[in-house]
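>>> Structure of the sequence below:
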Amino acid sequence: MSETTLQPSVSPPDPAVDLTVSGSVRRRPRREDVRAALLEAAVEVFEETGYLAARLDVIAERAGYTKGAIYSNFGSKQELFASLLAERLAGITADFLAKSADFSSFGELLQYSAARLADEVLREQAWHTLVVEFTIQAGRDSEVGAVYQAQRRIRRDLLAATIADRAAPFGGSADPNDYSVLAMMLLATVNGLAIEVAADPDGVTREQIRDSLAAVLTAALALRSP
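Modelled structure (predicted):
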């Protein structure tokens, strides 16, 4: 009679768990948590040193990871910065949509939008300086330029879609394509005002910024259906 040797069952390794040298269990962080930590650290380092001087190893160390974590999540410094731009725009857009749903007239919405953007221009001066630096670099480096161009197009499209979403309840067109020119004008105005504030912070007031933005946004009234 043959004798069968029973082998103990072995569970497959859990890909979310690492064993330390001592044999203790250490759970790996989720990819989205790693990404969020890297983005948070990147904002700090970019604002402290500028885009060109920022080093990926410093960003990774600030987040508690190795530089390889950045490459596996973003691929390059320019893609990391472009991801930051996208994240910030998405956050601003979500905040705008959440707070602008209860206005009773298009005029009220317009004034709120101008004031909201004026506050953004004043509050995020360090960030606007970074964007200007990244823009200059994009004009000199084709790889940075390709990433930046794609990000700018996404930003214009998202802004046009946001304007359409808010204008439609007041009789405006619901087609984002109808607001592509307005979106470009608005972004150019915000960028220009940010440069004016950076160049002469004591000579540009919040009211001037708000009124400049309101004047541009008034163009949206012409796009409303009769």
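
>>> When you work out contacts or count neighbours from here on, use the C-alpha atoms and nothing else.
OK.

>>> which is the next helix or strand following the helix or strand hosting Ala114?
In this structure, Ala114 sits in helix 106-123 according to DSSP states H and E. Per DSSP H and E, the first helix or strand lying C-terminal to helix 106-123 is helix 125-140.

>>> Next, the second sequence, to be compared with the first:
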Amino acid sequence: MDVFSDPLNVDVYVTGFLWILRLTAAGAFFALVLGVVLAGMRVSPVPVLRGFGAAWVNIFRNTPLTLIVFFCYFGLYSTLGLSIVDDIDMNNFWLGVIGLAVYTAAFVCEAIRSGINTIPAGQAEAARAVGMSFLQTLTIIVLPQAGRAVIAPLGSIFIALCKNATIVGTIGLMESSNAMKELINANGDAVIPIFLVFAGTFAVVLIPTGYGFGWLANRLAVKR
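So this is what the prediction gives:
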């Protein structure tokens, strides 16, 4: 553990995990928003919207995340010149967030759609009978109940997102996997301790998070 007695090495370690937390938070937020919209499309009475939602889910669920992140960097940034901010690290961060969000949104969509399918059809029929539109029925009646029903699956998706965020290191962001690689390259005799510290940090963060989502799911479960 002598490697972590050096403040510079500690700074590399902390910086790497701070980038992971930022990627996870931003990616989860945009994936949740996009996933809810896609889930609404999947159950929409409009065929075009249903087709778009289904195409999005099938394409992104079956495309490796690495390819999506590479496309965001080499396609959007290098080829098309999409520059979100001037700072290179922040630009790579937002490109990574785009890749994580569009990929994870496909899984969020299916989780929410499964929750929507647990709502008795009679509730939607009653809402339509009193004159509520599809959008009103979805946002006021269906989604609040569906959201409570899929907290545990969403927790698993966001935990996977946190681990998937390390892939953004492939486009140059100094997140935890790149930080670990840098420390191993500089301290070749301490490979195992470095690995254990990084793996242990993920475990310390994600295991309680999983239990927290499980507790919240039981706490907010819809009693039928």
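
>>> What does the superposition give as a TM-score?
TM-score for the superposed pair, counting by TM-score structural alignment, normalised by the length of structure 2: 0.31. Supporting figures: 103 aligned residues with a C-alpha RMSD of 5.0 Å.

>>> ok, back up a step: for the helix holding Ala114 of structure 1, name the packing helices and strands.
helix 180-199, helix 206-217 (3 or more C-alpha pairs under 8 Å, 6 or more residues apart in numbering; DSSP states H and E).

>>> Can you redo those helices as JSON lines, where the extra columns are mean neighbour count?
Output for those, formatted as JSON lines (neighbours: other C-alpha atoms under 10 Å):
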{"stretch": "helix 180-199", "mean neighbour count": "18"}
{"stretch": "helix 206-217", "mean neighbour count": "18"}
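
>>> what residues are up against Arg210 of structure 1?
Listed by C-alpha atoms under 8 Å, 6 or more residues apart in numbering, the contact partners of Arg210 of structure 1 are 114-115, 117-118.

>>> Select only the buried ones of those residues in PyMOL?
A single PyMOL command selects the buried members of the contacts of Arg210 of structure 1 (16 or more other C-alpha atoms under 10 Å):
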select buried, resi 114+115+117+118
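
>>> Now do the end-to-end distance for stretch 107-123 of structure 2.
End-to-end distance for stretch 107-123 of structure 2: 26 Å, by C-alpha to C-alpha, to the nearest Å.

>>> which other residues reach it?
Outside stretch 107-123 of structure 2, the residues that touch it by C-alpha under 8 Å, 6+ apart are 31-32, 34-40, 42-43, 57, 61, 141-143, 145-147, 149-150, 153-154, 157.

>>> before we move on, what about stretch 19-39 of structure 2?
Contacts of stretch 19-39 of structure 2 (C-alpha under 8 Å, 6+ apart): 53, 93, 96-98, 100-110, 112-113, 158, 161-162, 165-166, 174-176.

>>> Just the buried subset of those residues, please.
Looks like the contacts of stretch 19-39 of structure 2 have 53, 93, 96-98, 100-110, 112-113, 158, 161-162, 165-166, 174-176 buried, using 16+ other C-alpha under 10 Å.

>>> okay, the angle between the helix or strand hosting Ile154 of structure 1 and helix 106-123?
Take DSSP H and E as the rule and Ile154 of structure 1 turns out to sit in helix 142-167. Interaxial angle of helix 142-167 of structure 1 relative to helix 106-123 (axes from the mean of the first three to the mean of the last three C-alpha atoms, to 10 degrees): 150 degrees.
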